[in-house]
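[1] would you be able to build a 3D model of this:
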Amino acid sequence: MPETTGPDTSGPDDRDGMSYAVPDDLRAVRAFVTERAHALGMAEARIDLLALAVSELTTNTLQHTTGGGHIRVWVSDGRLVCDVVDRGTERPFGRAMPSAEAVRGRGLAIVERVCDAVYTTAVPEGTLVRICLNL
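    Below is the predicted model of the structure:
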C-alpha cells in the first residue's frame, strides 16, 4: 500500500508543467508526462505506470470537477514526482479495488496500486494529488 499522508506542496515552477481543460487535452497530458519522464531518466516500464496513473487522475478531474487542472513533473530524492492540481475536493485514498462488476470507481484504486506513494491535500486552487514513482 503506498504512503497517503499529506505532501509538502512545494515543487518546481510552472515551466515544468502544463494545464488541461477538455478531454482532447488528455493525449497532450500523457505525451507531456511521458516526455518529461524520459528526459528525467525514468525506466520505460515505470513510464507506462506513470502514464496510467496520470491518465486516471486527469480523466477524474475532467469527469468530476470544473475548470480543468494543472500538472507538474520533476525528480526529487530518486523519485519522479507528479502533481495533479484541480478545483475538486480532496479525494479519499486507501480504498479497496471495486468488484469486477462495478461500473465505476477503479481510477483512484489503480493510482494507489501503481505508484510508490500517493499524497493529497487541499491547496488554494482546490486539491493537489501528488504521485511518486521510484526511478
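[2] contacts, neighbours, all on C-alpha from now
    Will do.
[3] secondary structure element for the residue of the chain positioned farthest from its centre?
    Residue farthest from the centre of the chain, counting by CA atoms, centre = their mean, is Glu101 at 25.3 Å. Under DSSP states H and E, no helix or strand contains Glu101.
[4] can you tell me how far it sits from Ala45?
    Computed as CA to CA, to the nearest Å, the Glu101 to Ala45 distance reads 29 Å.
[5] how about the strands in this structure?
    17-20, 69-76, 79-86, 117-123, 126-134 (DSSP state E).
[6] before we compare anything, build this one as well:
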Amino acid sequence: MNSERGEADPPPLLDTFFEQDTLTGTRAETQRVAGENGLISTRLVDFVMAVNECLVNVVTHAGGRGRLRLWRDGERLLCEIRDFGPGIPASYLEDTGLPAPSQVGGRGIWLIRRLTDGAAFATGPAGTTVHMVMKTTG
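    Okay, here's the model as predicted:
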C-alpha cells in the first residue's frame, strides 16, 4: 500500500525468482524491461550492471537463490532483490571505500552504490533485501 496516497502499489513490471542457472535470463529480462521503461544508453548499462552484481552476490554468498522485482514509479525505476542467506556482515555495509586492488572480491556493494541513483540494504539472519533506484531521466 502506498501510504502517502492511500493507493495500492502497482503490480511489478518484473517479478521472478532466480538461481545460478537462470542468471543470464534474469539479467536479459531486466535489461529488456528497464529499456522499455525509460532507461537508455549508459544509464541502462549501469543499472543492469548493478543488478547483475547483486544477483551474483546472492548466488555466491546468500544461499544460491533469490527474488527480483522491478517497478516504475513516475520517472524512477525501482528494483528489489531479496535473498534467503545469513545476512551481510555490518562491516561490509559500513565500509564505503573501494577495496584495495590486491583484495579478492568485495566490490559488489561498492559498485551497486555507485552505478545507481540510490541503494539501500536491509539485512539480518533471515536474508537481505536490496533496494535500488534509477531515474529514467538524467
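[7] ok so, going back, pick the most buried one from the strands of the first structure.
    Among the strands of the first structure, the stretch with the highest mean neighbour count (mean count of other CA atoms under 10 Å) is strand 79-86, at a mean of 24.
[8] whereabouts in the second structure does that one align?
    Using TM-score structural alignment, strand 79-86 of the first structure corresponds to residues 76-83 of the second structure.
[9] what does stretch 42-54 of the first structure give?
    Counting by TM-score structural alignment, stretch 42-54 of the first structure corresponds to 39-51 in the second structure.
[10] buried sites along that stretch?
    39-40, 43-51 (16 or more other CA atoms under 10 Å).
[11] now for the lengthiest helix in the second structure, which elements pack on it?
    Secondary structure of the second structure per DSSP state H: the longest helix is helix 41-61. Applying 3 or more CA pairs under 8 Å, 6 or more residues apart in numbering; DSSP states H and E, one finds that helix 41-61 of the second structure contacts helix 23-36, strand 65-73, strand 76-83, helix 108-115, strand 127-135.
[12] list the contacts of it.
    For helix 41-61 of the second structure, the external contacting residues (CA atoms under 8 Å, 6 or more residues apart in numbering) are 19-20, 23, 27, 30-31, 34-35, 64-66, 81, 83, 85, 108-109, 111-112, 115-116, 130, 134, 136.
[13] nearest residue to the middle of the first structure?
    Closest-to-mean residue, the first structure, CA atoms, centre = their mean: Val54 / 4.2 Å.
[14] for Glu101 of the first structure, see how far away it is.
    24 Å.
[15] cool, and His70 of the first structure?
    32 Å.
[16] one step back: out of the helices and strands packed on helix 41-61 of the second structure, nearest to Asp95 of the second structure?
    helix 108-115 (8.7 Å; CA to CA).
[17] how big's the offset between that closest one and the first structure?
    Its aligned residues in the first structure lie a mean 0.7 Å from helix 108-115 of the second structure after superposition (mean CA distance after the TM-score superposition for the first structure).
[18] what comes up buried for that helix?
    108-113, 115.
[19] that one packs against which elements?
    By 3+ CA pairs under 8 Å, 6+ apart, helix 108-115 of the second structure packs against helix 41-61.
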